[in-house]
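J.: Dropping the sequence and predicted coords here.
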Amino acid sequence: MSRLYDTVEPAVIDDDVLMKAVEEQGPKEEAGKIAKEEGIDFLDVTTLRLDFKNILKIDNLWSFTHLVKLQLDNNIIEKIEGLETLTRLVWLDLSFNNIEVIEGLQTLTNLEDLTLYNNRIQKIENMDALTKLHVFSIGNNNVKELDNVSYLRRFTKLQTLNLSGNPISDQADCKLYVIAHLPYLEYLNYRLIDDTSKQAAFTKYDIAIQEMQHDEKIATKKAEEAAKLKAEEELNRLAFVEHLNGPQLFESMYSEDVEGQKLNKMPGLPEMLQIYRDRFMVICVQLFEYALDKHGERNVEVDMFFECINEAKTENRTIGIAKIDEFMEYKNELWNLLNTTTDSKLQEEKVNEYNERASELWDVLMGIEMQLVDQLEESIKDFERNLSDMVAAFIEYVQGQFTQCRDLETQHHEKLLELSIMNLEKVVKNEMEEEMPEDLRDLFIDKDTLINAVSASHDVHLLKIDNREDTIITQVNSWMSNLLNKIHDEEEVERNRSRVTEICNLIDHLREEVDTLDWPNY
């Protein structure tokens, strides 16, 4: 694995190295000179060669966001890193380096061709995001286990695989194993897989493949169920009622209620507690279902608003473009006239007329923009009013449901207190038929201790209910506030500022054009 230049000082990927590499692969001679003088924008670069540079660390490539092809072969790179922003990358060559672990590829979802030939890799892993992978070369590495091939089954578009030069290739059954386990493969070690080999492979590993397919189906089903559950949880979170479709809130009231946990062991309480739990859950589920329904209604309102806004912007821009096109037709006719006349007086009159027409165009375009501003402002006000009404109604319902929860808790508290006093009297009279647990008996020392325990439990429950109510109200208000601020500040203000600048730049350009051009005898 040694390189001829291992004794040379490792290079750093800095701006000088990058600029030199870009210039080397750019246009030559006069065109190259012009490009160099005008400056090269890394955003325009789609192909970059950094091979044979003695590079130790991948760094400073964040500006090359449009990069499609990257060559980093024949360096001394030890770790795959610094590629996070290169999301358009289709072709990546990291061959002839010192890489030991496959990593750092999770954002390269468009990658189709990956070459890791001649490195020090022992395991094929961490490539799940490369769903478009078509060609994969990992020859001349240290891959020893056939199980690595099974990992590649997930890449259904993989057609070319190179494993030559790995310890795995020395195993007698390697070829048939690979062909059987990767049915989509067409080329192995750059040789076409013939039908005879395919038939032999499928026959030899038929039972093993069937078992693997069965396991994969089970794993896929579990993954789908997990994804579905995750999506449901995210929906519930966006509706602000996560964990309210079951006993979670009720159980959370007792999770931190030390006294309540003791009291729940009291004779005669389990049935009472079950009734309380069932009624409490009914209220929570009602709130949960209502919240999901209202979340859908809010989404519809938001989508309709943005659809309306976009339609208004499109219509406004179409009108503006029509006015600009009309002016450009006039300008072309004027340019033809000025280019064919030597009458200086006529030229001066036409230039003055042109400047006046440019000013009129500015007035028209700014007028159109102001109309849009007024239109959008009115739409935003209507949307804000509708959204505020929807949120207010939602909060009112939430408060009503949690009031019912508090009422239930209060009713249960009163019954619990009554039952506790009754049991205390039995304890005092030594009439308690059931044996009390030690921790519960400690609460029946006297009436004050018992009442304090019941009250403490009640306070914990009310606090839990209040906190959950406050959380929902805070979240929905924050959501509405953030959305409206984004619409006002980030979208409308920025859009208007950008449009005004665009209009001013256009008019300035039109005026500069007539000022800088030389007319015949003018």
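T.: Yep, that arrived.
J.: hey, let's count contacts and neighbours off CA atoms from now on
T.: Noted.
J.: any chance you could map the helices in the stretch 251-400 of the chain?
T.: In the stretch 251-400 of the chain, the segments counted as helices under DSSP state H, counting those that start in this stretch are 258-263, 269-340, 344-428.
J.: Please identify the deepest-packed of the ones you listed.
T.: Highest mean neighbour count of these: helix 258-263, a mean of 18 (counted as mean count of other C-alpha atoms under 10 Å).
J.: can you give me the offset of that one from its chain's centre?
T.: Centroid separation for helix 258-263 versus its chain: 44 Å, with C-alpha atoms, centre = their mean, to the nearest Å.
J.: now swap in stretch 249-258 and tell me
T.: Worked out by C-alpha atoms, centre = their mean, stretch 249-258 lies 35 Å from the chain centre.
J.: Now that stretch: buried residues?
T.: Under the neighbour-count criterion of 16 or more other C-alpha atoms under 10 Å, stretch 249-258 has 249-250, 253-254, 257 buried.
J.: Between those, which sits nearest C284?
T.: C284 lies nearest to L249 out of the buried residues of stretch 249-258, by C-alpha to C-alpha, at 8.2 Å.
J.: A helix includes L56, no?
T.: No - assigned with DSSP: H, G, I helix; E, B strand; the rest coil, L56 falls outside any helix and is strand.
J.: ok, it - how many residues close by?
T.: L56 has 18 neighbouring residues, counting by other C-alpha atoms under 10 Å.
J.: my guess is V178 meets N148, correct?
T.: No - applying C-alpha atoms under 8 Å as the test, V178 and N148 come out as separate, 9.8 Å apart.
J.: who has more neighbours, those two?
T.: Taking other C-alpha under 10 Å, V178 and N148 do not tie; V178 has more neighbours (23 against 16).
J.: so which strand or helix has the more buried one?
T.: Assigned by DSSP states H and E, V178 belongs to helix 174-181.
J.: Remind me what that helix packs against, helices and strands.
T.: helix 147-151, helix 195-204 (3 or more C-alpha pairs under 8 Å, 6 or more residues apart in numbering; DSSP states H and E).
J.: how about a cut-off of 6 Å?
T.: Judged by 3 or more C-alpha pairs under 6 Å, 6 or more residues apart in numbering; DSSP states H and E, the packing partners of helix 174-181 are helix 195-204.
J.: ok, second structure coming up, stack it against the first:
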Amino acid sequence: MRVPWQKKNEFMDSFRKEIVPIIIDENMLKEAVMGQITDDEENLIVKTEGIHFNEVIHLSLGNRDIMMIAYMWDFTSLEDLYLAHNLIEKIEGLNHLFSLKCLDLSFNHIEKIEGLESLRKLEFLDLSNNRISVIENMDTLENLTEFCIENNVIRQMHNVLNLRKSKKLGTLKLSGNPVCEENEYKLFIVACLPNLMYLDDIVIDEDIKQEALKVKIVQNEMTSEAVHENDFVRFLNGCFPSGSMFKEDPEAETLHCVPEMAQVMDQFEKQIQELFTKIITLSLAEHNQREAERNSFNSVYTAAMGDYQKKTSETIQQHLQRMMEPLQESDSNPKKNITQPCNSLMEKETFVSQTEIMVKLGKISDLEVLKERINHCKNESSKISQSLMDMELLYVSQIADIIKMLDRTLTDMICNFGEIAEGIFTQCRDIEDEYYDKVRKVAVATLEKVAKEEVEMNMSGDVLMLFTDRDTVMDALDTGHANHLRIINDIETQLLAHFNAWKAKLIKGIQDKELLGNRIRLADSHEYVVHLREELEKIQM
């Protein structure tokens, strides 16, 4: 019998109470790489030269009680990373793994999907048996083909919509999450992700796809982009009055029993509903245009980030090349070309890693030469720090301009929408005024007939009773008129306020995310340079 995942985690937690969590360090990485070397991979390591992290393709670090991911800078060629069955609480330290295709973080303590923005080549991602409640921050994973997130705590079905940008996603494993208990769960997922071929190890055949298309709620979600952070369609449904405009009007049912009055009331409601439908259609079109603009921004943003990451990697490599250059000179002539600049990274056929530099420095027996070489490397490390800072400032300025452009574009769109909507709401108020004049005339005429006892024989007792009191009739009409104008004005205010609030929240969210990203990148760069200098200090001791 399979043990529920919650009990598994509780068991593992109690089992590991006495175990001290550890952080990935360089010694662990060396040990892991050495442990997986085979005779067929002799070119991966040259014992006299040390381990070349930049040439490692596969790396397994499972079952090691790792709490934090770190020291992964040099693994630029890494394609497969196995970190399952650890104590990892946060996805981090993967920023430089640009070649990564497979990442296994199953059976950890992760609560949030994050830190994957740089992994644009990722094809397989396993986050099963963690503590994740939201599928998020996966917009850049456009090459993802298989995603495993079984046995987590995902409850909201619309979370799956966040996977739609992964157009190549063919396999999804969600079983063991509370969301799987929802009605028509399978059909909803299939309709949301039309390219999916396997769901929870079940083949999605044509019959399932056809059945999924019949689920109306899914079709609405898919065609109108209804489910996203602001739930726009649900907002519209709640914004406009359901049922009759006369729902809150006093004596409305009784007034509708007067034939002439009923005709005026029905015509008014039809006209108002037509205009409301026009506003809803306009709002949906505006919403879709704003979504398209946001998607366009995301594409530009992603391209800028990709270019920044590429240039960052090239810049670091250029400085490492400069560090390596004097170390390739003969020890008999140590001062030759120590400061000679190396060619551009694009002109180099080889890739220099930090480990290679440390190995070569460790071979220098002459202390004066060693000191000179280390000082040269320290100067280059300082230049790395400055270069990365300059690039970060340039990138931040570029992103700020992109965000400002999005802000201006959305502001213009909302202003244009506001002008058109204002005209339609003005028509609504004009129709209400016309209706009010007509019903007052019908009411006056009916009051006179009742007073003269010239009413039709089929007029009910409630109508006769109402029209014996002029003040009650006129008060009811006045209150109805005020109700209708209030509803129209409230909808107009609420709709425009919603658009502006959406824009403000979107821009602030992007700015906050970028600010956090800036801090993380600066901390990452600082940590890299500090680590590099610490390694140089160790050799000098």
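T.: Perfect, I can see it now. For clarity, every value in this text was computed on a predicted model and none was experimentally measured.
J.: Would you pull the TM-score for this pair?
T.: Overlay of the two chains. TM-score (TM-score structural alignment, normalised by the length of structure 1): 0.60; 379 aligned residues with a C-alpha RMSD of 4.8 Å.
J.: Distance-wise, check W5 of structure 2 relative to M12 of structure 2.
T.: Remark: distance between W5 of structure 2 and M12 of structure 2 (C-alpha to C-alpha, to the nearest Å) = 10 Å.
J.: Among these two, which residue is more densely surrounded?
T.: Just comparing W5 of structure 2 and M12: by other C-alpha under 10 Å the higher neighbour count belongs to W5, 18 against 14.
J.: From R131 of structure 2, how far out is the more buried one?
T.: The spacing between W5 of structure 2 and R131 of structure 2, counted by C-alpha to C-alpha, is 10 Å.
J.: do the same with T254 of structure 2
T.: T254 of structure 2 sits 58 Å away from R131 of structure 2, going by C-alpha to C-alpha.
J.: Same check on E10 of structure 2?
T.: 12 Å.
J.: same check, this time on N9 of structure 2
T.: 10 Å.
J.: E10 and R131 of structure 2: who's more crowded?
T.: Ranked by neighbour count (other C-alpha under 10 Å), E10 of structure 2 and R131 place R131 first, with 21 against 11.
J.: so what's the more buried one closest to, chain neighbours aside?
T.: Leaving out its chain neighbours, the residue that sits closest to R131 of structure 2 by C-alpha to C-alpha, 6 or more residues apart in numbering is E111, at 4.6 Å.
J.: does the one you found really touch V134, like I thought?
T.: No - using C-alpha atoms under 6 Å as the test, E111 of structure 2 is too far from V134 to be in contact (8.6 Å).
J.: Give the helix, strand or coil label for the residue positioned nearest the centre of structure 1.
T.: Nearest residue to the geometric centre of structure 1 (C-alpha atoms, centre = their mean): T107, 11.2 Å. Of the three states, T107 of structure 1 takes coil under three-state DSSP.
J.: Could you pull up the contacting residues of it?
T.: 84, 87 (C-alpha atoms under 6 Å, 6 or more residues apart in numbering).
J.: and the gap between it and L334 of structure 1?
T.: Look at T107 of structure 1 and L334 of structure 1: by C-alpha to C-alpha, they are 53 Å apart.
J.: Quick check: next helix or strand after the strand or helix carrying K20 of structure 1?
T.: Assigned by DSSP H and E, K20 of structure 1 falls within helix 15-25. Next along the chain after helix 15-25 of structure 1, taking DSSP H and E as the criterion, comes helix 29-38.
J.: Where in structure 2 does the next helix or strand after the helix holding V178 of structure 1 fall?
T.: Next along the chain after helix 174-181 of structure 1, taking DSSP H and E as the criterion, comes strand 187-188. Under TM-score structural alignment, strand 187-188 of structure 1 corresponds to no residues of structure 2.
J.: Which secondary structure elements does strand 187-188 of structure 1 sit against?
T.: Where contact means 3+ C-alpha pairs under 6 Å, 6+ apart, strand 187-188 of structure 1 is packed against strand 160-162.
J.: Quick one: list the elements packing against the strand it packs on.
T.: Strand 160-162 of structure 1 sits against strand 135-137, strand 187-188, with contacts defined as 3+ C-alpha pairs under 6 Å, 6+ apart.
J.: so how far is that strand from its chain's centroid?
T.: Between the centre of strand 160-162 of structure 1 and the centre of its chain there are 32 Å (C-alpha atoms, centre = their mean).
J.: returning to that earlier point: roughly how far does the residue nearest to the centre of structure 1 sit from T87 of structure 1?
T.: Per C-alpha to C-alpha, T107 of structure 1 is found 6 Å from T87 of structure 1.
J.: Same question for E301 of structure 1.
T.: From E301 of structure 1 across to T87 of structure 1, the span is 34 Å (C-alpha to C-alpha).
J.: And the strand or helix carrying R237 of structure 1, what's buried?
T.: Using DSSP H and E, the element containing R237 of structure 1 is helix 206-238. For helix 206-238 of structure 1, burial by neighbour count (16+ other C-alpha under 10 Å) applies to 235-236, 238.
J.: average gap between stretch 377-397 of structure 1 and structure 2?
T.: In the superposition against structure 2, stretch 377-397 of structure 1 averages 1.4 Å from its aligned positions (mean C-alpha distance after the TM-score superposition for structure 1).
J.: State the span of structure 2 onto which that stretch is aligned.
T.: Per TM-score structural alignment, the counterpart of stretch 377-397 of structure 1 in structure 2 is residues 400-420.
J.: Also stretch 345-362 of structure 1?
T.: The aligned range for stretch 345-362 of structure 1 in structure 2 is 368-385, by TM-score structural alignment.
J.: Now do the matching stretch: everything it contacts.
T.: With C-alpha under 6 Å, 6+ apart, stretch 368-385 of structure 2 has contacts from 323, 364.
J.: For that stretch, what is the distance to the chain centroid?
T.: When distances are taken as C-alpha atoms, centre = their mean, stretch 368-385 of structure 2 is centred 42 Å away from the chain's centroid.
J.: and what of stretch 283-294 of structure 1?
T.: The answer for stretch 283-294 of structure 1 is 27 Å, by C-alpha atoms, centre = their mean.
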